[in-house]
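Enquirer: after the sequence you'll find the predicted model.
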Amino acid sequence: MAPPTPATRCLRVEGANIVDAEGKQVILKGCATGGHTNMENFITGYPGHESEMRKAMLEVLGQEKYDFFFDKFLEYFFTSSDARFLASLGLNCIRIPINYHHFLDDLNPSVIKKEGFKLIDRIVNACAAEGLYTILDMHTFPGGQNQGWHSDTGIHKALFWDFKVFQDGMTELWVEIAKHYKGNTWVAGYNPMNEPADPNHTALQAWYQRVEKAIREVDPDHILFLDGNTYAMDFTGFKEVLPNCVYAIHDYASFGFPAGEPYVGSPEQKEALQKSYERKVEFMKERGVPIWNGEFGPVYASPEDPNHGKINQQRYDLLGQQLKIYKKDEISWSIWLYKDIGFQGMVHASPDSPYIRLLKPFLDKKMRLGVDKWFAIPLGRDDSAVKHIYEPVIAHFKESILPEHVNKRYPQVWKIEGHIHRVLRETLMSEILCWEYASYFEGKTLEELDALAASFKLENCVKREGLNEILRKDAEGKD
């Protein structure tokens, strides 16, 4: 079927709805291409942060092979075949997470790299050819907009909020992006910042006001999709509604992770899902503005787990219940994740692919060490190999800090345990392990590097049919 003719104007906000040129409500349903133009450690298996990994890869490969491998990776990870597949499921909008390094060099931040536009244009155009809208999501920021490893800073603080020069630079970058995509009706809008975590709950509001005004001066039409604070889960500091803006939550459920209670669909569990969702969207419902759930979705058990069939059915049931909640409120959503190495994606690299075969020993070690703390637990692995190391450290901190101060550090929801793991495992240990990861690529020929990158081509991947069928049925309006 040929894609629809592009609209004569951009999607826009009208009351609590997103509407098209004719004023008809549009509910955006899709997924994110995470791991592509913003690489993440659990998605492709490296340790730590993308920038650290890339530096180690450059040291091992040299400039020519480094450029070749990553160019091929970016080429193969998302093509017209991927867009066609996603459209075949009835999805209508793809979120594109972007690492700011594709546009800015930290040593020359005043110059915007044109290569970044070529990279994102290719994805936007491939999706448009299949009738898919896109949302451009800035996933990383200089200094870090949050304390997480996925902000690609290599540190455990969000320094973006403390440096005006960072805020100036990213505002200017968004102005250039808005100039470039002005009038492109297949771009549903801009997601200026992924998962902000502003400890004071005021700097975020000030930057949103500033970037919204700056974008509107060059592109008055595109919607802005604004994440809540503290990883898109907290709107208590939001005081006003900006024009033509959709407000975004991230709605992960603990039932979707082995560390959480298995989902059996009990009335109590359904009520807990509903309450968690209602807490996050209270601001939007009170103000009568549209809601976008920019990320959600469980992780899935490996076929190596003897109970993987039962576990994954529970996860599918959980996902189905979440979609029922969203359907009732007619909100837009984007599931996390499209493609990875086998934990959460709609498709994943085959266990027999050159990439997985090469890195299997390292991936096993990475899991054994639990360096990606949240990542180890979803796989059903415990900390048995390192528990005796970290538990005394946590106990030492708790014994040494006054009880009323133990959990003062923002975000408080992490508690002292989370902050310790963030620094020791996900920052220090992971950073050093980057060289071991890179060492697996040492001495590879261009042909071998091409085959490794091609492991992420859609035709070489495995489709998670149970997940995809749920998304297809929802798109078709079936329960």
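Expert: On my side now, so go ahead. Numbering: from 1, shown residues only.
Enquirer: from now on I want contacts and neighbour counts done on CA atoms only, so please keep to that.
Expert: Fine.
Enquirer: which residues touch stretch 163-173?
Expert: Stretch 163-173 is contacted from outside by 103, 109-110, 112, 141-143, 160-161, 207, 210-211, 214, using C-alpha atoms under 8 Å, 6 or more residues apart in numbering.
Enquirer: select only the buried ones of those residues in ChimeraX?
Expert: Only the buried members of those enter the following ChimeraX selection, criterion being 16 or more other C-alpha atoms under 10 Å:
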select :103,109,112,141,142,143,160,161,207,211,214
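Enquirer: now for residue 71, how many residues are close by?
Expert: Under the neighbour criterion other C-alpha atoms under 10 Å, residue 71 is assigned a count of 14.
Enquirer: again with residue 268
Expert: Residue crowding around residue 268 was assessed by other C-alpha under 10 Å; the count is 10.
Enquirer: included below, for side-by-side comparison, is a second structure:
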Amino acid sequence: MTLHLDKFVQVSGEDFKVNGEKIVFRGFGLGSWMNLEHFMIGLPGTDTMIKNAFAEVYGEERSHAFFDRFLLEFVDEKDFEFLKKIGVNSLRIPFNYKYFIDDQHPNHYKNEGFAYLDHIVALCEKYEIYAILDLHSVPGGQNPDWHCDTNSGLPLFWEYGALRDSVIGLWGHIAHYYKDQPWIAAYDIVNEPSMVTNANVFNEFYDKVITEIRKYDQHHIIFIEGNKFTTDFTMIDPIDDPQVAYEFHFYPFVDEPAVLTPEMDRARRIEIFKDAFEQLVSIREKYKRPLWCGELGLVFEKEQIDFQMTIIEDMLDLCEANDVSWALWTYKDAATMGIVYPREETPWRQLTEEIKQVWNQHKEQEKGEALVDYMAETYFKPISIEQRYPLQFRMRTIMQVICVEQILKPYLQKRTWEEIYELPESFHWDQCEHWSELADLIVKYTKA
């Protein structure tokens, strides 16, 4: 087979190029597809907890059939026609390691994950949209939060070399499989590392992953993410590999919640965004490589959508002004952060709106902190903010177990298997609507 290198996206100085022509990635993440996220999909629990609940209620075989259907019907040709229409040129594809690694037999890879990835990659190729493969969950968890499917609230991935070795081998396996596919632009090694305390471990992991990938694949870009949910790059040494680039995520309202209020003057909000963004973009001086903002976005509310579009516009303007590629989080979900979402009357929304009456995902961190404080003050002494922050993640994993047992399972048990099996249809394009305001804004940048 002849490999046409001119079709691969490549790193060239501080730019991405295809056949010598500069390209800026402008696109979306396909969040909550191959790695369920509770607040986006509307079901409490981590990816594994949710799937185990389905298996306990309906049986392993039916649970597998349900999620197979979900994965193959979540997006289709009409979604890609829409993406193409608004000028999107890239799609970040998150996936859970469990589609490839059996925890009981970590050295024998499963290949079911390729069936699902191939489904999307084939559509990317057909519509000439670049795919970026994002390992969103690794054994033990790369950060303490639910979106890496941790059941401990601890980033154990960075504590055990054996866990890292399994992922190093997995990336070699994936690279060998996709080495000749030019419509895959890059490999995003691990999503949002956090609470990494050992710089040697961090750098050694990236070095070993790159070495393993390059045994099979010399051409695909490799994205490196920083610590503290990929906002802190102080630990990461520059890497010599010519096809390495760097990725950060931009959620400035985490530290400054007031920017999400209409009362704040827009000029002041832009100033806060600019200061936060410039700190992240400063890593270009350190690495002399192109940058990608692999995630930015917010939870959309119908009553505030016009105001919220100004927030998205202010963030995207910073990316464009600083020559930074970007991906909005996310493309489709159960009416949370997605530009596309099922209509209110669809069965999926009916189920999740019912669950919302007793489970509010946005209060999880607040409740976790309150429970840690209660425990400390009742049985020990009050603890510091520094101690409370990591402990609330561990408390939230306990809360998630309870929510699955007391909320998710009972709501599933109220529905027949036939009703449940039809749920994925709610994500079909003709069952969905989209934020036209966001679509129009994106066209401003893609000039579709």
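Expert: Arrived safely. From a predicted model like this one, the values you see are computed outputs, not experimental measurements.
Enquirer: TM-score of the superposed pair?
Expert: Scored by TM-score structural alignment, normalised by the length of the second structure, the superposition of the two chains gives a TM-score of 0.92; 441 aligned residues with a C-alpha RMSD of 2.5 Å.
Enquirer: and which of the contacts of stretch 163-173 of the first structure is nearest residue 332 of the first structure?
Expert: Ranked by distance to residue 332 of the first structure (C-alpha to C-alpha), the contacts of stretch 163-173 of the first structure are led by residue 211 at 23.0 Å.
Enquirer: that closest one maps to what in the second structure?
Expert: Under the alignment (TM-score structural alignment), residue 211 of the first structure pairs with residue 209 of the second structure.
Enquirer: kindly report the same for residue 441 of the first structure.
Expert: Under the alignment defined by TM-score structural alignment, residue 441 of the first structure is paired with residue 412 of the second structure.
Enquirer: contacting residues around its match?
Expert: 54, 57, 420.
Enquirer: any idea how far residue 209 of the second structure is from the nearest residue to residue 33 of the second structure once chain neighbours are set aside?
Expert: Sequence neighbours aside, residue 71 is the residue nearest to residue 33 of the second structure in space, at 6.5 Å (criterion: C-alpha to C-alpha, 6 or more residues apart in numbering). The gap separating residue 71 of the second structure from residue 209 of the second structure is 27 Å, by C-alpha to C-alpha, to the nearest Å.
Enquirer: coming back round to it: highest neighbour count among the contacts of residue 412 of the second structure?
Expert: residue 54 (22 neighbours).
Enquirer: on that earlier part again, export the contacts of stretch 163-173 of the first structure to JSON lines and tack on distance to residue 299 of the first structure and secondary structure?
Expert: Formatted as JSON lines, the entries for the contacts of stretch 163-173 of the first structure read as follows, by distance: C-alpha to C-alpha, whole Å; DSSP: H, G, I helix; E, B strand; the rest coil:
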{"residue": "103", "distance to residue 299 of the first structure": "31", "secondary structure": "coil"}
{"residue": "109", "distance to residue 299 of the first structure": "37", "secondary structure": "strand"}
{"residue": "110", "distance to residue 299 of the first structure": "40", "secondary structure": "strand"}
{"residue": "112", "distance to residue 299 of the first structure": "36", "secondary structure": "strand"}
{"residue": "141", "distance to residue 299 of the first structure": "26", "secondary structure": "coil"}
{"residue": "142", "distance to residue 299 of the first structure": "29", "secondary structure": "coil"}
{"residue": "143", "distance to residue 299 of the first structure": "29", "secondary structure": "coil"}
{"residue": "160", "distance to residue 299 of the first structure": "30", "secondary structure": "helix"}
{"residue": "161", "distance to residue 299 of the first structure": "32", "secondary structure": "helix"}
{"residue": "207", "distance to residue 299 of the first structure": "33", "secondary structure": "helix"}
{"residue": "210", "distance to residue 299 of the first structure": "36", "secondary structure": "helix"}
{"residue": "211", "distance to residue 299 of the first structure": "34", "secondary structure": "helix"}
{"residue": "214", "distance to residue 299 of the first structure": "38", "secondary structure": "helix"}
